[in-house]
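1. Predicted model and sequence below, questions to follow.
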Amino acid sequence: MTDPSTYTPPKVWSWNKESGGKFASINRPIAGPTHDKELPVGRHPLQLYSLATPNGVKVTVMLEELLALGHSGAEYDAWLIRIDGNQFGSGFVAVNPNSKIPALMDRSGPAPIRVFESGAILMHLAEKFGALLPSGGQARAECLSWLFWQMGSAPFLGGGFGHFYAYAPTKIEYAIDRFAMEVKRQLDVLDRRLADNPYLAGDVYTIADIAVWPWYGGLAKALLYDAGEFLAVQDYKNVRRWADAIAERPAVQRGRMVNRTWGELSSQLHERHDASDFETRTQDKLEDGTTTGG
């Protein structure tokens, strides 16, 4: 690796496959598929292709919340897309040309509708079912403002702080300091908003909370990048109170399990095709042979 203190950018950048650190094998400077692979299609109207990263968790939580509200049309199949090159299969690229999870195919109408980008999926589902998005006024404006705040801010947390603090092949003080400062500022923004409001849009739980919680709630509870002590997350008491309240919701607990491939086996539901899968097809049951599902 080049010493960061001596690196001078060339006039024209060229791709060095060896410079990407942990994710070098799956990063590339071009789009499009690398191989032909069709996506599976299940029996439900909504087909989700995802992984339980914070962006993926947003959508599975949303779907579980909709089902908990009685919207039976929100039944879904959740297919696991491992970020090991599968995101470059032709079928997945056709659903999301950006080759990122999550991606949704809505097959409930006369023609399938693809939706990609987690914020767009949340809005699509909220409008489709008339739920978790205020219909107007200040509450709707707040909800959408915080939703778009998250979409614009999270790259500083994930691709910025998370990458340089946890994944980069060398620890670069300037980069870590720069992104740590911004992440702490973002936590302070949230903490001030939540000082006088139970939820981001005010008194009601909305897609704004669903979008922000997997990222900043996880960070505040020291679940991301093992960075809780480094960022002194205990100082953000309002964010932590809000994060705890959302974590107690049964739909959130179910949504966190879907497409999860790490942690306790009992918390991993690699694919979800029926509500009963949470009881019968978690990874601990599959591996010890006690599953009753087909």
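-> Received, thanks.

2. Please count neighbours and contacts with C-alpha atoms only from this point.
-> Fine.

3. Centre-most residue in this protein?
-> Nearest to the mean C-alpha position of the chain, by C-alpha atoms, centre = their mean, lies residue 55 at 1.3 Å.

4. who touches it in this structure?
-> Taking C-alpha atoms under 8 Å, 6 or more residues apart in numbering, we find residue 55 in contact with 101-102, 118, 211, 214.

5. The structure to be compared is supplied as follows:
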Amino acid sequence: MIEVHYWPTPNGKKVTILLEELGVPYTIVPVNIGRGDQFKDEFLAISPNNRMPAIIDTEPKRDGSPVSVFESGAILFYLAEKEGRFWPQHDVQAKYEVTQWVVWQMANQGPKFGERGHFSRVPESAGDQTYARRRFNDEVHRLYGVLNNRLYDRRYLAGDEYTIADIASYPWTVSWQQQGIDLAEFPHFKRWFEELSERPAVQRGLAVTAGEPEDPASVTPEEQERRRKILYNQRARPAPSI
């Protein structure tokens, strides 16, 4: 069984989509990132960067002890390798075609799309955000161009086969409208996006929740202040004393 420590963000949905594609049983352990669950000691024990998702495989191959993995890209590699699907293992060129696009997503698409979302939500009281918004709007547009140019002469990001490269990138593009993207400008991406959107496992993976949404009106001013203190302007945590 795979325990998925999860909140329904694009990074979390990469994992649930792959698990649905694989048909592997899993359970959801909610990590409410708005409430600060990612800073709890029990979560940090499996994800020391205080970011979700993370998994615990209670039935790993060749070893009876549970295996924990953090970082969504590493989780995709682990699950695909374990199940022998969506990441070629015996053809080195095919393997690294996939690998480089998963790393591209982790190093480029995810961070830049995330920064765009962050600065689009910063209130005016925080100061002039014009440069940051322009920079990350442009980066998001540029990266859609990278996807579009990659897909003009191949069906999927790594070639003719659907792989974890596609699964990694797709959830970050579901909000293309909010990202200010005109799909008509990126026809090869549009074709890929529409095909993946029709996959039943993709639809199931996107639909995974982590419990009922919280009513903002139920959060007291004291709790709002507590959350602000732990969620924003984070700095290094002190190491535990020996």
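-> Yes, it's here. None of these values were measured; they are calculated from a predicted model.

6. Tell me how the two chains score on TM-score.
-> With the length set by TM-score structural alignment, normalised by the length of the second structure, the two chains reach a TM-score of 0.80; 204 aligned residues with a C-alpha RMSD of 1.6 Å.

7. So the residue nearest to the centre of the first structure, which state does it fall into?
-> helix (DSSP: H, G, I helix; E, B strand; the rest coil).

8. quick one: what's aligned to it in the second structure?
-> Under the alignment (TM-score structural alignment), residue 55 of the first structure pairs with residue 11 in the second structure.

9. same deal with residue 227 of the first structure?
-> Alignment note (TM-score structural alignment): residue 227 of the first structure maps to residue 179 of the second structure.

10. what about that match, neighbour count?
-> Residue neighbour count, defined by other C-alpha atoms under 10 Å, stands at 17 for residue 179 of the second structure.

11. Same check on residue 243 of the first structure?
-> Other residues close to residue 243 of the first structure by other C-alpha under 10 Å number 22.

12. Isn't it up against residue 213?
-> Yes. If you go by C-alpha atoms under 8 Å, residue 243 of the first structure and residue 213 touch, sitting 6.5 Å apart.

13. quick one, strands of the second structure?
-> In the second structure, the segments counted as strands under DSSP state E are 2-6, 26-30, 54-57, 67-70.

14. how close does the first one sit to the first structure?
-> Average distance, strand 2-6 of the second structure versus aligned residues of the first structure after superposition (mean C-alpha distance after the TM-score superposition for the first structure): 0.7 Å.

15. Now stretch 116-132 of the first structure: buried residues?
-> Under the neighbour-count criterion of 16 or more other C-alpha atoms under 10 Å, stretch 116-132 of the first structure has 116-126, 131-132 buried.

16. now that stretch: which residue numbers in the second structure?
-> Against the second structure, stretch 116-132 of the first structure falls on residues 70-86 (TM-score structural alignment).

17. got it, and stretch 185-201 of the first structure?
-> Stretch 185-201 of the first structure corresponds to residues 142-158 in the second structure, going by TM-score structural alignment.

18. Off-centre distance for that stretch?
-> Mean C-alpha position of stretch 142-158 of the second structure versus that of the full chain (C-alpha atoms, centre = their mean, to the nearest Å) differs by 19 Å.

19. got the contact list for the nearest residue to residue 112 of the first structure once chain neighbours are set aside?
-> Excluding its sequence neighbours, the residue lying closest to residue 112 of the first structure (C-alpha to C-alpha, 6 or more residues apart in numbering) is residue 106, at 5.6 Å. With contacts defined as C-alpha under 8 Å, 6+ apart, residue 106 of the first structure is in contact with 45-47, 112-115.

20. try 7 Å
-> By C-alpha atoms under 7 Å, 6 or more residues apart in numbering, the contact set of residue 106 of the first structure is 45-47, 112-114.

21. Tell me the counterpart of it in the second structure.
-> So residue 106 of the first structure corresponds to residue 57, using TM-score structural alignment.

22. Name the residues that touch the match of stretch 185-201 of the first structure?
-> Identification of contacts with stretch 142-158 of the second structure by C-alpha under 7 Å, 6+ apart yields 97-98, 109, 160, 162, 165-166, 186, 188-189.
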